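J.: pasting a predicted model and its sequence here:
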Amino acid sequence: MERSAGVFAPQWRLTSIGIAVAISLFAFEGIAVATAMPSAVRDLDGLAFFGWPYSAFLVMNLVGLGVAGQWCDRVGPRRPLLTGIAVFTVGLVTAGSAGHMAVFVLGRGAQGIGVGLASIAVFQIVAIAYPPHLRPKALAIISAAYVLPALVGPIVSGMITAHVGWRWVFLGLVPLVLAGGVTLLPALRTSPAPGRTSARGSRKPLFALLAGAGVVVVQSAGNALVAGRTTLAVLLLAVGLPALGAGLRELLPRGSVRLRRGVPAVVAVRGLLAGAFYAVESVVPLTLVTLHGFGTVASGLPLLAGALGWWAGAQAQGRIVKVARPSLLRWGLTALACCFVGMAALCLPGAPGWPVYVLWILGGLGMGVCVPTTGVLVLDQSAEDETGANSSALQISDVTAAGLGTSAAGVLVGATAAGSLGFGAGMAVLGVAAAAGCAAAAVGASRTAPVGERTAVGLNHPAP
C-alpha cells in the first residue's frame, strides 16, 4: 500500500505542495525580473549598470549553492531553508524599495543567495522525506513547478509593471514566499540532521565566489570581443578562466572533467546539457525573427512549447520504472541532440521556420527527462551525509554551464552583427556545437551508474 501511494498522499501532501509553491515562486521571480528590469533601471537612472543585477544574482547564487551543500549535510535542511527564504525575502524587499541602483543590485544579490540556500535544502527534503521509489515523482514536481511561471510569468509581471509599478513584481511575492515556507514546516520538523562535520566546508563560499566572479569576467570578455576590443578580451579571459577553474575544482567532485563513474559523471553530464540547452534557447526568438520573419509573439511561442514539453518529460520520467536511469538519461540527451541538429538545419537558406515548434517540444521533452533523472542519480548514489554537497555540485554545474552557454551564444550573435559571420551560419554552428555536446554526454551516460552496478554486472556475467 505504501508503495502505491503517490507524492500527494496524505503523509506527503503538504511537503509536495510546499516544494511546488516555493520553486514556482523562485522561478517566477527569475522570469519576471527580465520584464520588470527595463522599467527599474530607468526609474533608478541605472541604465549604464543594466547587467549588474543579473551578474550579482549569478555570483551570489553560486555562493548560496556553495554554502548550502555542506551546511545541509551538517545540520539538515531546516535552518538552510528558513535562512534562504528569509534572505530571499529581504532581497525582494530591498530591490522593491530601492531608491538607488546600488541598493537594487544588493537586493538582487540577496535574492541569489536565498535561492541558492533554499534550492539545495528543498533537494535534501526530497532525499529525506520521500522513499527512494517516489524520488523521481518528487523531482518531477520541481521540474513542473518551472512550467507555470514560464507560461504566465512574462504576462503577469508585464501587467504588474504597467499598471501597478515594477516594485510590486518584487514586493508582491513576499507574502507568497512566506506562505510557501509555512507549508514545508511539517517536513522540516521531522527532518533529521545527518550530523556531518567537515573542516573543508568553510572554504566553499570563497571558492563559489571565485567561480562566480570567473563566470562574470569570462562573460565580460565575450562582450569585449564582440565590441572589437580584442586585447581587453584576452586579458579578461586570462583572469577569468583560471579563477573559474580554481573555483570549480573545489566545488565539483573530483573526476568530473573526466566523467569519472558515479556522481562526478552525473555532475558533468548535467553541465553539458544545461550549457547546450540554454545557449540555443537564448537565440530561438532572435533566429525566428531574423531568418524567418516571424513576429514578436510567434517567435516567443516555441519557448512556451518547450516549457510544455519539459513538463511532459518530467512527468514521464517519474512514471517509467522499468528502464535504468542511465538509459533514460541517454534517451533524453538523444532527444536534445536531435532537437539541436534540427535547429541548425532550419538556419540553412530556404528552410522553413515552423518546424521549430515541434523541435522545441522535443528539446523540452529531453530536458524534462534529463534534469530530474540526474537529480535521482545523485540522490541514489549519495550517502546520507553527502546529499547536500552532491546536490550543490549538481546545481553549481548547471548554473555555471548555463551562464557560459548563453554568453557563448551572445558572442556568436555579436560576431554576426559585426559582419564576421553570417547570422544563419553562426546559429547553425551553435546548433551543431550544442548537439555535439549532448551526443558526447549521451555516450558517457553509462558512466552515471554507480560503481557498484558495474561490479555487480561483472559478478553476474563473468568473462569466459
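T.: Received the coordinates, thanks. Numbers count the residues shown, from 1 in each chain.
J.: from now on I want contacts and neighbour counts done on CA atoms only, so please keep to that.
T.: Fine.
J.: pull the residues that contact stretch 178-187.
T.: Residues from elsewhere that reach stretch 178-187, judged by Cα atoms under 8 Å, 6 or more residues apart in numbering: L14, T15, I17, G18, I19, V21, A22, L82, I85, T89, I125, A129.
J.: which ones are touching L252?
T.: By Cα under 8 Å, 6+ apart, the contact set of L252 is P264, V267, A393, L394, I396, S397.
J.: check those and tell me the two furthest apart.
T.: Maximum pairwise distance in the contacts of L252, criterion Cα to Cα, is 12.6 Å, between P264 and I396.
J.: these two: who's more crowded?
T.: Shown here are P264 and I396; by other Cα atoms under 10 Å, I396 has more neighbours (28 against 24).
J.: what helix or strand is the more buried one on?
T.: Element membership of I396 [criterion: DSSP states H and E] is helix 387-417.
J.: packing partners for that helix?
T.: Identification of packing neighbours for helix 387-417 by 3 or more Cα pairs under 8 Å, 6 or more residues apart in numbering; DSSP states H and E yields helix 52-75, helix 101-129, helix 204-226, helix 263-281, helix 355-380, helix 423-443.
J.: beyond the longest one, next helix or strand please.
T.: Secondary structure here is assigned by DSSP H and E; on that basis, the next helix or strand after helix 101-129 toward the C-terminus is helix 135-144.
J.: relative to helix 101-129, how tilted is that next one?
T.: On the basis of axes from the mean of the first three to the mean of the last three Cα atoms, to 10 degrees, helix 135-144 is oriented at 160 degrees to helix 101-129.
J.: contacting residues around the next helix or strand along the chain from helix 135-144?
T.: Moving toward the C-terminus from helix 135-144, the next helix or strand (DSSP H and E) is helix 147-163. Helix 147-163 is contacted by residues 24-25, 27-28, 31-33, 35-36, 39, 166-169, 304, 307-308, 310-311 when judged by Cα under 8 Å, 6+ apart.
J.: cool, stretch 388-402 as well?
T.: Defining contact as Cα under 8 Å, 6+ apart, one finds that stretch 388-402 is touched by 58, 62, 65-66, 68-73, 120-121, 123-124, 212, 215, 251-253, 263, 266-268, 270-272, 274-279, 375, 378-379, 382.
J.: out of the residues you listed, which end up buried?
T.: Neighbour counting with 16 or more other Cα atoms under 10 Å marks 58, 62, 65-66, 68-73, 120-121, 123-124, 212, 215, 251-253, 263, 266-268, 270-272, 274-279, 375, 378-379, 382 as buried within these.
J.: next one for the comparison:
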Amino acid sequence: MTRAGPRSLAAGIVALEFAAAVTSFVASTLLPLVARDLNAEDRLGLLIAGSTLGLFVALPLASRVLARLGARGTLAAGMAAYLGGLVVSATSHSAAVFAWGQLATGLASGLLAVFGVSSAIRHLDDRLRVKVVAASSAMWILPALAGPAATLGLAHLVGWRWTLLLPVPFVLFGRLFVVRAARDEPEPAPRPLGRTLLVPLGAAGVVLSEGRWPLALTGAVVAGAGMVAILPAGTARLRRGTPSALAALVLFAVGYFGADSLITVLLTTGYGQGLGQAAIVLSAAPLAWAVTSLLARRHFPATGLGLTAAGTAVLAIGGPFPVALAAWTAAGIGVGLAYPALYVRASTAGSSGLTATELATAVITAECVGQLLGRAVGGALSSAGGLFASYAVFAVALAAAAAVSRR
C-alpha cells in the first residue's frame, strides 16, 4: 500500500460510517410514509426486517466472497447490490418487494463492513484505528441532529421514493477513498459454514417475531449458538487477549443496545414522561458517546463501561426526568471513553489465529448478535411487566463487560 493508502482507507471508512448513519435515519424517518403508501401499516416488521436480515446473511458469507472475488471485486459486488437494492425498494409497490430490496442493501452493507474492518486490521496501526473508530462514532452527530428534519423536508418536495436514494452520494464518496487503498491479497480457504448459518436463521426469528417473545428468545439463542462458531476459541472461557475483548464487546452490546432499544418506553411508561422528553433522553447517550470518543485524548474501557453500567443502574431505580437525563448522558460518556479502545482490542488478532477477514467478521458478529440478544431479552422482560428489571439486567451485563475488559 502507498503512503496515501492508509489515509485514504481511513477517510473512506469514516465516510462510509457517515453514509451508514444517513441511511439509518433516512430509513427510520421514511418508514411511516412507506408503510402508508404500500398499505403495510400492519406489516412494519417485514418492512424493517430486510436490511437487518441482509446484514446477518452477509456475515457467514463474507470471507467466501472476499476469497473468490478479491478486494476490488467485493467492493464492486457490494456497491452493485446496494444500488440495486435501493432501486428495487424505491420502485416497489408492495411490502414484500420493498423488503427484498432492503435485504439486498443489508447484504451489501454487511459485505462492505467486513471488507472495511478487515482492511483496517491489515493496514492501519492501533493508534490510527482508535482515531478512526472515534471519528466514525462522531459521524452520527450531524445525521442525528439534522437527518429526520432534512429527510421529511425532502420527502415533502420529491416523495419518499427519491428521498430513499439520498445516501447514495455519500456511499459512492466513501467507496472512492476505499477503492484507492484497496488491493487484492491472498485469502486463505474460508472455514466451513456449518453452525455459522445459525446466525441469520436466529436473527430471522428475532426480527420477524412481531412481539411473540418466545419466538424472539428462541431466535436469540439460535443466533448465539452461531455466534460461538464464528468467534475465536476461548471466547466463552474469557481467555486473555482478543477472545476476552470480543466477549466484553458482546456483553457491552447486550447491555447498552438493549437499554437503548427500550429507553423511550421506559421514559413514557415507567417515568410517565411525554414523547418529547423521551426523545431528548434518547438522543442524549449517542450524542455524548460521539462527542466524548472524538474529544477524549485517552480511552479507558473498564472505567467507561463501569460508568455506563452505573448510569443504566440508575435508570432501573426510577426518579424524576432530570435524573434520567443525567444518567443516560453519563452512560453515553462512558461508552465514548470505552468503545474505541475496546473495539481496537477486539479487532487485534494477537494469538487468536484468525485471519483479518475472519477477525472482522467476528467483531461485527459479536456486536450485532449482542444487540440482538439485548433487545430480545429486554423485550421479553418488559412484556412480562419487568421493564425496570430489564434495566437491572442490562446494568449487570455492562458491569460484567467492564470486568472482562480488564483481561
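T.: Sure thing, it's come through. Not measured: the values here are computed from a predicted model.
J.: kindly provide the TM-score of these chains.
T.: The TM-score (TM-score structural alignment, normalised by the length of structure 2) is 0.89; 404 aligned residues with a Cα RMSD of 2.8 Å.
J.: quick revisit: tell me the one among the contacts of stretch 178-187 of structure 1 nearest to G332 of structure 1.
T.: For the contacts of stretch 178-187 of structure 1, the residue nearest G332 of structure 1 by Cα to Cα is I19; the value is 24.2 Å.
J.: wait, that closest one sits on A144?
T.: No: here I19 of structure 1 does not reach A144: they are 10.7 Å apart, not a contact under Cα atoms under 8 Å.
J.: ok now do the alignment partner in structure 1 of L86 of structure 2, which residues does it touch?
T.: Matched by TM-score structural alignment, L86 of structure 2 corresponds to L92 in structure 1. L92 of structure 1 is in contact with G107, R108, Q111, F170, L171, L173, V174, counting by Cα under 8 Å, 6+ apart.
J.: leaving out sequence neighbours, find the closest residue to the first one.
T.: Spatially, and ignoring its direct neighbours in sequence, G107 of structure 1 is nearest to G91 (4.1 Å; Cα to Cα, 6 or more residues apart in numbering).
J.: isn't that neighbour right next to A110, touching?
T.: Yes: contact criterion Cα under 8 Å: G91 of structure 1 and A110 qualify, at 4.7 Å.
J.: mutual contacts of these two, please.
T.: Common neighbours of G91 of structure 1 and A110 (Cα under 8 Å, 6+ apart) do not exist.
J.: map A21 of structure 2 across to structure 1 for me.
T.: Per TM-score structural alignment, A21 of structure 2 is aligned with A27.
J.: right, I mislabeled it, should have said T163 of structure 2
T.: Aligning on TM-score structural alignment places T163 of structure 2 opposite V169 in structure 1.
J.: one more: M139 of structure 2?
T.: With TM-score structural alignment as the criterion, M139 of structure 2 lines up with A145 in structure 1.
J.: kindly report the same for T269 of structure 2.
T.: Aligned by TM-score structural alignment, T269 of structure 2 pairs with T290 of structure 1.
J.: mind checking the SS state of that match?
T.: Classification of T290 of structure 1 using DSSP: H, G, I helix; E, B strand; the rest coil returns helix.
J.: kindly report the same for G385 of structure 2.
T.: Put simply, G385 of structure 2 is coil when judged by three-state DSSP.
J.: give me the neighbour count for it.
T.: G385 of structure 2 has 11 neighbouring residues, counting by other Cα under 10 Å.
J.: tell me which residue of structure 2 lines up with L62 of structure 1.
T.: By TM-score structural alignment, L62 of structure 1 lines up with F56.
J.: who touches that match in this structure?
T.: Per Cα under 8 Å, 6+ apart, neighbours of F56 of structure 2: L107, G110, V199, P200, A203, T365.
J.: the fifth one matches what in structure 1?
T.: What it means is A203 of structure 2. A203 of structure 2 maps onto V215 in structure 1 when the alignment is built from TM-score structural alignment.
J.: so who does S382 of structure 1 touch?
T.: Neighbours of S382 of structure 1 in contact, by Cα under 8 Å, 6+ apart: V263, N390.
J.: gap between it and P264 of structure 1?
T.: Between S382 of structure 1 and P264 of structure 1 the computed distance is 11 Å (Cα to Cα, to the nearest Å).
J.: tell me which of the contacts of helix 147-163 of structure 1 fall in helices.
T.: 24-25, 27-28, 31-33, 35-36, 39, 167-169, 304, 307-308, 310-311 (DSSP state H).
J.: which residues of structure 2 does stretch 267-281 of structure 1 align to?
T.: Going by TM-score structural alignment: stretch 267-281 of structure 1 matches residues 246-260.
J.: average separation of that stretch from the aligned part of structure 1, please.
T.: In this overlay with structure 1, the average offset of stretch 246-260 of structure 2 from its partner residues is 1.1 Å by mean Cα distance after the TM-score superposition for structure 1.
J.: next up, the contacts around the nearest residue to the match of A203 of structure 2 once chain neighbours are set aside.
T.: Spatial nearest neighbour of V215 of structure 1, excluding adjacent residues (Cα to Cα, 6+ apart): L244 at 6.3 Å. By Cα under 8 Å, 6+ apart, the residues touching L244 of structure 1 are L210, A211, G212, A213, G214, V215.
J.: please apply the same query to I17 of structure 1.
T.: I17 of structure 1 neighbours (Cα under 8 Å, 6+ apart): T183.
J.: next one: it from I23 of structure 1, what distance?
T.: 10 Å.
J.: and what of G313 of structure 1?
T.: Distance of G313 of structure 1 to I23 of structure 1, given as Cα to Cα: 18 Å.
J.: more crowded one of those two?
T.: More neighbours surround G313 than the other of G313 of structure 1 and I23, with 27 against 24 (other Cα under 10 Å).
J.: could you double-check that the match of A203 of structure 2 lies in contact with G403?
T.: Yes: judged on Cα under 8 Å, V215 of structure 1 makes contact with G403 at a distance of 7.1 Å.
J.: hey, what's in contact with both of these two?
T.: Counting by Cα under 8 Å, 6+ apart, V215 of structure 1 and G403 have no contacts in common.
J.: quickly find the element holding the aligned residue in structure 1 for L9 of structure 2.
T.: In structure 1, the residue equivalent to L9 of structure 2 is T15, according to TM-score structural alignment. For T15 of structure 1, the host element (DSSP H and E) is helix 13-43.
J.: check the mean deviation of that helix from structure 2.
T.: Helix 13-43 of structure 1 sits 1.9 Å off on average (mean Cα distance after the TM-score superposition for structure 1).
J.: mind listing what's buried in that helix?
T.: 14-33, 35-37, 39-41.
J.: distance from it to the middle of the chain?
T.: Centroid separation for helix 13-43 of structure 1 versus its chain: 14 Å, with Cα atoms, centre = their mean, to the nearest Å.
J.: how long is stretch 35-45 of structure 2 from one end to the other?
T.: Span of stretch 35-45 of structure 2 from end to end, Cα to Cα: 11 Å.
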